[in-house]
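Participant: just coords:
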């Protein structure tokens, strides 16, 4: 089916019958901020149309729950799935476990799984064109609060950023605060050429201040190890961002070139480490 923005037409979609909602949610071309938003919409729709909890569990277990691509939901939201009474606990546990196993897979295994799944009806391992790019997050509580965030961008996604585009990651959390990464094509202020930039922003606006050590790295050929590109520290206030306008210290044409050392099998692998300053 053709592309449809769930956010833009949510009121209309809320009025659709079950079969109509299924048709929309099964689409790979659905325009949506993130899979978390699909989950929220499904709950909203089922609670509106099926006020009885038993009916709702049946519809979610047999029909609409299968439209949600749990592997692309944030871990924060997956925890909420386990605590949600609308889902049968066994059904929810199975889906969340499957999602977590998928997130733990290496990118090439994920691509293989997606290719195999594209011929099935559910497409649960096929990534939609999310407004906010999914990230993989590893959290640490000791010795200091820290998270390591992995953001993968396809070469064509990067190419589409030229000359002044930007793409945002889904939110991730550290110390109770929401953060995001944003990748940009921008002008290098000193050399006046286009280049690839990476920035770290804090979501909440307000008076909160938050001191963070951060480091950006990218997987680099020939060794394909993550190589540190930029590190610093910053005291965030809500809505502020920090980063580097020319992450790789090269012009855009060199970054995006076929022989660029930063793309592995057509994928740019970025890593950000955030640590709360003690």
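Facilitator: Right, received. Where do you want to start? Remember, it's a predicted structure, so these values are computed and weren't measured experimentally. Numbering: from 1, shown residues only.

Participant: make it CA atoms for all contacts and neighbour counts henceforth
Facilitator: OK.

Participant: center of this structure, which residue is that?
Facilitator: residue 134 (1.4 Å; CA atoms, centre = their mean).

Participant: got another one to weigh against that:
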């Protein structure tokens, strides 16, 4: 059975090569049906697009926005105003609530913060006659009055259904509306330009716009109407545009439904890589990094190439940042416990610092105890076992992977008798020893004995023959 949660014409779709439909789908991936767009000769349905007045401004997000930063500020301003007004754009009639069996009842509907971004589809014309008289929906007339204009397009249901699970379900769910010639969509005015670009893409596999704000608008529309190939296309174009800290952060802060799409994964990966590379040395950009949002900090802390003195310094930085960004203790504990703690590599922290973790009020006690115990068990393993653990977990958890520290971690074994002493192990790989020639030097992290701090230094001495 086919998975209709995928774009049937999407080249990125994984299909069983033994399927009889595989070759047809693959060969159709680049098919250009642009000639049939809005042409009654090649259409079997009429799409009626009812354009609602935006709660804030009836203009597209990308209009007047020349940069991604402008786009982000504009959308944030609109979301804040809509949240303040707490307005629901549309209340559907009881018999128009269902596009698929998973859609919630309107009685249970709670307006979200991104309500302006939720396109609502209708599949029937307004009720009339006895049907209207029997309707209990008193908001219908109010909703109709909010329509500022209507656009009508001739569409081909097979083309749209093949590109989008949204339209596939709409046209083939066996309900009365799936057999009707007229289909109605309701959108906000700010979504009109993006929807028209999306519909054209579903026919021609290309877009006429190239600016980052406009591409982001189309990406959001493609997510709503489940057009994976268009999401992938927009993602590829955005990756080819030189990235900035503002654009990288914006890509990482897109709505969760967009971020979870496989088609956008390469874009978010590129954004994370850009931020990790730019802020590799957090001490050099300390003031700038302290102002980054949570998504940016997560991208930086995920990197193995972070240039820091030691993991102790990473821990201190995280505490400083989270105390600045989240003044309330409950919020700090939540962010640390669920988001940031997994990015601190506790096994490479010193035992002195791990003791402080246990008494740190910013961490939930149970969370801190678990993290410290896990780190101590790792430290107690033999070096070859540590390497095995690091390799086994590297694909899903970088906790046991060592970063490129300026000061190398050491293993310290302390003895109290017959006198206070310690044995310190500094492990270097063969290539690291090679890099010491002719005048390189490696320093270890500090260790303590008798209340005094010490460190080891490895360097190359060339003897005189």
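Facilitator: Arrived safely, thanks for sending. What you are looking at is a predicted structure, and each value in this text was computed from that prediction instead of being measured.

Participant: please state their TM-score.
Facilitator: With the length set by TM-score structural alignment, normalised by the length of the first structure, the two chains reach a TM-score of 0.66; 189 aligned residues with a CA RMSD of 1.0 Å.

Participant: before we move on, back to that, ok, for the aligned partner of the residue nearest to the centre of the first structure in the second structure, nearest residue in space, not its chain neighbours?
Facilitator: In the second structure, residue 134 of the first structure lines up with residue 409, judged by TM-score structural alignment. Excluding the flanking residues, the one nearest residue 409 of the second structure by CA to CA, 6 or more residues apart in numbering is residue 445, at 5.5 Å.

Participant: thinking again about what came up before, wait, isn't the residue nearest to the centre of the first structure in contact with residue 168?
Facilitator: No: using CA atoms under 8 Å, residue 134 of the first structure makes no contact with residue 168, being 9.2 Å away.

Participant: about what we covered before: pull the contacting residues for the residue nearest to the centre of the first structure.
Facilitator: By CA atoms under 8 Å, 6 or more residues apart in numbering, residue 134 of the first structure lies in contact with 34, 72, 73, 74, 151, 169, 170.

Participant: about what we covered before: okay, the match of residue 134 of the first structure and residue 297 of the second structure: tell me how far apart.
Facilitator: 23 Å (CA to CA, to the nearest Å).

Participant: now do residue 269 of the second structure
Facilitator: 14 Å.

Participant: compare those two (neighbour count), which wins?
Facilitator: residue 297 (23 against 15; other CA atoms under 10 Å).

Participant: with adjacent residues omitted, what lies nearest to the counterpart of the more buried one in the first structure?
Facilitator: In the first structure, the residue paired with residue 297 of the second structure is residue 21, using TM-score structural alignment. In space, and not counting its chain neighbours, residue 21 of the first structure is closest to residue 13: 6.8 Å by CA to CA, 6+ apart.

Participant: quick check: chain neighbours aside, which residue is closest to the alignment partner in the second structure of residue 183 of the first structure?
Facilitator: Correspondence of residue 183 of the first structure to the second structure, assessed by TM-score structural alignment: residue 458. Closest residue to residue 458 of the second structure apart from its sequence neighbours, by CA to CA, 6+ apart: residue 442 at 5.1 Å.

Participant: in the first structure, which residue range corresponds to stretch 158-167 of the second structure?
Facilitator: By TM-score structural alignment, stretch 158-167 of the second structure lines up with nothing in the first structure.

Participant: buried residues of that stretch, list them for me.
Facilitator: Residues 159, 160, 161, 162, 163, 164, 165, 166, 167 are the ones in stretch 158-167 of the second structure that count as buried (16 or more other CA atoms under 10 Å).

Participant: hang on, the fourth one packs against residue 168?
Facilitator: Spelled out, that is residue 162 of the second structure. Yes: assessed by CA under 8 Å, residue 162 of the second structure is found in contact with residue 168 at 6.8 Å.

Participant: any common contacting residues for these two?
Facilitator: Joint contacts of residue 162 of the second structure and residue 168 (CA under 8 Å, 6+ apart) do not exist.

Participant: pretty sure residue 408 of the second structure contacts residue 442?
Facilitator: Yes: contact criterion CA under 8 Å: residue 408 of the second structure and residue 442 qualify, at 7.5 Å.

Participant: more neighbours: the two, which one.
Facilitator: Legend: neighbour count by other CA under 10 Å for residue 408 of the second structure and residue 442, higher for residue 408 (23 against 17).

Participant: quick check: the spatially closest residue to that one that is not a sequence neighbour vs residue 353 of the second structure, distance?
Facilitator: Nearest residue to residue 408 of the second structure in three dimensions, chain neighbours excluded: residue 444, at 4.4 Å (CA to CA, 6+ apart). Separation of residue 444 of the second structure from residue 353 of the second structure (CA to CA) stands at 16 Å.

Participant: who has more neighbours, the two?
Facilitator: residue 444 (21 against 16).

Participant: need the counterpart of the more buried one in the first structure.
Facilitator: Using TM-score structural alignment, residue 444 of the second structure pairs with residue 169 in the first structure.

Participant: show me the contacts for that match.
Facilitator: 132, 133, 134, 135, 151, 180, 181, 182.

Participant: ok, so of those residues, who is nearest residue 122 of the first structure?
Facilitator: Ranked by distance to residue 122 of the first structure (CA to CA), these are led by residue 134 at 19.2 Å.

Participant: from residue 173 of the first structure, how far out is that closest one?
Facilitator: 13 Å.

Participant: also residue 155 of the first structure?
Facilitator: Residue 155 of the first structure is 27 Å from residue 173 of the first structure, by CA to CA.

Participant: next: residue 48 of the first structure.
Facilitator: Residue 48 of the first structure sits 30 Å away from residue 173 of the first structure, going by CA to CA.

Participant: repeat for residue 103 of the first structure
Facilitator: From residue 103 of the first structure to residue 173 of the first structure the distance is 17 Å (CA to CA).
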